[in-house]
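Peer 1: only geometry, no sequence info:
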């Protein structure tokens, strides 16, 4: 670029800085028009700048997009409208594109100047859109120091120019590159083709609007580890578990690019105060957020009570079933015990150990202490209690019948 010392915004020159990364750098994919595969279109419509962010397109930006391309991509269309920028960033971007398995065609839509010129010329095919231009010039730098320092800087610039000439020569063959670069040569589309830095002039159809095919629209977001509000998420289709990729962003000297402090809106602040029961209308944003954190922490504590050691949690339905089963078991056990104790008493009556009239008494004793009562019954001698019932028989004797005829059946005393 020319005389960057006059430019207030680095490679953007006098133009206003963009408000989003998508204004000058984005990527989309579309199915190939014929055969299998996918075509990826990358629009490089801004400066080449290692700062990234809204300062320009960095190597990391391009690397993130290339890494995100689906495996089905067979061709990359790099659309360029760039004033150029840092030589080594441009060289890295070119080599990254060359290293990709897909074929790369550069389409100059407006301008490919300075570092952008050898990015365009170094691709597999270079197409100039009608009315587009290309500009090449010698590299430049700034230096501070004595004469020796300036001579060292000049040597470095000569070395950088030699690297640029290698790219131009590979594309267009041997030319008086030193003179062309020193003259800051501007070329129309036809002149670029004539010199050999471009292959043809044509209108290459655009893939369409900046959105993914069959996916979500591109979204501007703030990554978790950066304050740059211009960071860009590029979503590309045809990927397994299509994942978002944050285009890296940075600012001068690695500092955040936030120009104004972030403030909580009055509506949000009032709503939080009302819900938290905060009466201080002048409370700071920080203290209000701290109050929110405190409430959230209390909710976590309340909803997760400690379980005492040895306690087992069980589903209520399972507990009900277990209780019913236990009740049936107890009933069956009681019936078994009653049957067994009744059998002990009946056996003692039969053996003549106890009187039939005392049966209920012995059963009660067995219920109170089965083991002791059983031992006591066992110690009683057999046949000590008459088993047969004492009294009249069912059939009256002959003498009883005669007595009844003579005196009647009334046995009461006179």
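Peer 2: Now that the structure is in, tell me what you want to look at. Only a predicted model underlies this, so the values are computations on that prediction, with no experimental measurement involved.
Peer 1: CA atoms for contacts and neighbours, from now on please.
Peer 2: Noted.
Peer 1: Surely residue 41 is in a strand?
Peer 2: Yes - under DSSP: H, G, I helix; E, B strand; the rest coil, residue 41 sits within a strand.
Peer 1: so where do the helices sit in the stretch 151-300 of the chain?
Peer 2: 177-182, 189-195, 266-276, 285-302 (DSSP state H, counting those that start in this stretch).
Peer 1: another structure for you, compare them:
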């Protein structure tokens, strides 16, 4: 039990530093066996130290955990395995536990020494697990200075001892505490019960799997863990449904409410959300509470006009299809383009039929337009008729030139042996 010690003499010393806060301090909540309320289990497995972090367990860390517990907690099981540490941190933690509305049972899992024994002594009940011990001793410190400084330090230590004796006496009654403390008394589980610093020896069942109160971040460049890392505390909001914590918050709320110290602080809306709500709802008070903003939101929603019911959809008869107007227009345009392309294909095909008949000498060039028009009227019949004409009845090779088309045609007709009525015969 030391009042203060410089960094070089802190408990950890050469002991390997923990990699996460959960190695020395964690908490879980679970439904009470009776079904009424919730049990919170807090494991205090390290030194009591005002620096917190990986140096040990501080008052600030314990207060943050207590503030974050759900309102349904009626029982706190404080499991202890600690060599002690700073006496004033221990007394402060003790008073935090005393102020909580839940019953607090200290369960010594290994050792409750020095300042840790003070914490245990202030709980509603102290249970020694089999094979465990407590240790009590006079407070000590390291100091330097002139004789007057050393005398002041000795007086201060005497005052700290009187405070510790007051706590032990409240738990175990009048004893020769000055001698017990001066002798650095180690007490087995039965001896602690006999002295009155413990109520019974028993194995208290744990709440279940560990849920980390808060892992410290990875080591930095200098190899040291960041000491002021934010905790993540599990909070069971549905104790009748689950057997462990189901939610967590990245930053523990710190209660600043006046009056009843057991009142837990509710989780508040973020500043960003609150600012957005104020702007949209027309709330000019920058300090408006969550309840005020929610009330304004309810009022705004109540003023919204009822949305008219959508008209009943018209019944579409069988065989009909309902299309979007734009889609219908696109289909109509594509149909027109397709019809044009098909007409062009048919025209090209009929042109090819006439060209083939001319090339095979079945018709004369002068009759081309007549046969082409006939194909537009009756393609199949005209095509069949052209195929029935004998081939090579009209010369296809060039046989001369004339100044007029009519002269050339007449020459072709003459060479083929056709008379003036060739066109009619064709």
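Peer 2: Right, received. Where do you want to start? Keep in mind that what you see is a predicted model, and the values were worked out from it rather than measured.
Peer 1: Quick check: TM-score for this pair?
Peer 2: Here the superposed chains carry a TM-score of 0.54, computed using TM-score structural alignment, normalised by the length of the first structure; 243 aligned residues with a CA RMSD of 3.0 Å.
Peer 1: before we move on, the earlier item: would you mind finding the most buried of the helices of the stretch 151-300 of the first structure?
Peer 2: Stretch with highest mean neighbour count among those: helix 189-195 (a mean of 18; mean count of other CA atoms under 10 Å).
Peer 1: Pull the residues that contact it.
Peer 2: Residues outside helix 189-195 of the first structure that contact it (CA atoms under 8 Å, 6 or more residues apart in numbering): 128, 129, 130, 131, 132, 133, 134, 172, 198, 199, 200, 201.
Peer 1: rewinding a little: mind giving me JSON lines with the helices of the stretch 151-300 of the first structure and columns for distance to residue 13 of the first structure?
Peer 2: Formatted as JSON lines, these follow (distance: least, CA to CA, whole Å):
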{"stretch": "helix 177-182", "distance to residue 13 of the first structure": "21"}
{"stretch": "helix 189-195", "distance to residue 13 of the first structure": "23"}
{"stretch": "helix 266-276", "distance to residue 13 of the first structure": "38"}
{"stretch": "helix 285-302", "distance to residue 13 of the first structure": "38"}
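Peer 1: hang on, the earlier thing: quick check: strands, which of the contacts of helix 189-195 of the first structure are part of them?
Peer 2: The strands, defined by DSSP state E, take in 128, 133, 134, 200, 201 from the contacts of helix 189-195 of the first structure.
Peer 1: Tell me the one of these nearest residue 52 of the first structure?
Peer 2: Ranked by distance to residue 52 of the first structure (CA to CA), those are led by residue 134 at 23.4 Å.
Peer 1: Isn't that closest one up against residue 117?
Peer 2: Yes - counting by CA atoms under 8 Å, residue 134 of the first structure touches residue 117, with 6.3 Å between them.
Peer 1: Let me see the contact set for the spatially most central residue of the first structure.
Peer 2: Closest to where the C-alpha atoms of the first structure average out (CA atoms, centre = their mean) is residue 243, at 10.3 Å. Listed by CA under 8 Å, 6+ apart, the contact set of residue 243 of the first structure reads 235, 236.
Peer 1: Tell me the most packed of the ones in strands among the contacts of helix 189-195 of the first structure, by neighbour count.
Peer 2: Among those, the one with the most neighbours (other CA atoms under 10 Å) is residue 128, at 30 neighbours.
Peer 1: Could you pull up the contacting residues of that residue?
Peer 2: Contacts of residue 128 of the first structure by CA under 8 Å, 6+ apart are 107, 108, 109, 189, 192, 193, 198, 199, 200, 201, 202.
Peer 1: now those residues as CSV including distance to residue 147 of the first structure?
Peer 2: Converted to CSV, those look like this (distance: CA to CA, whole Å):
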residue, distance to residue 147 of the first structure
107, 43
108, 40
109, 42
189, 41
192, 38
193, 41
198, 40
199, 43
200, 46
201, 46
202, 49
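Peer 1: Let me know the closest of those residues to residue 40 of the first structure.
Peer 2: residue 107 (12.9 Å).
Peer 1: The closest one and residue 206 touch, don't they?
Peer 2: No - between residue 107 of the first structure and residue 206 there is no contact under CA under 8 Å: 10.3 Å.
Peer 1: Looking only at neighbour counts, state which of the two leads.
Peer 2: Using other CA under 10 Å as the criterion, residue 107 of the first structure and residue 206 rank with residue 107 on top: 29 against 9.
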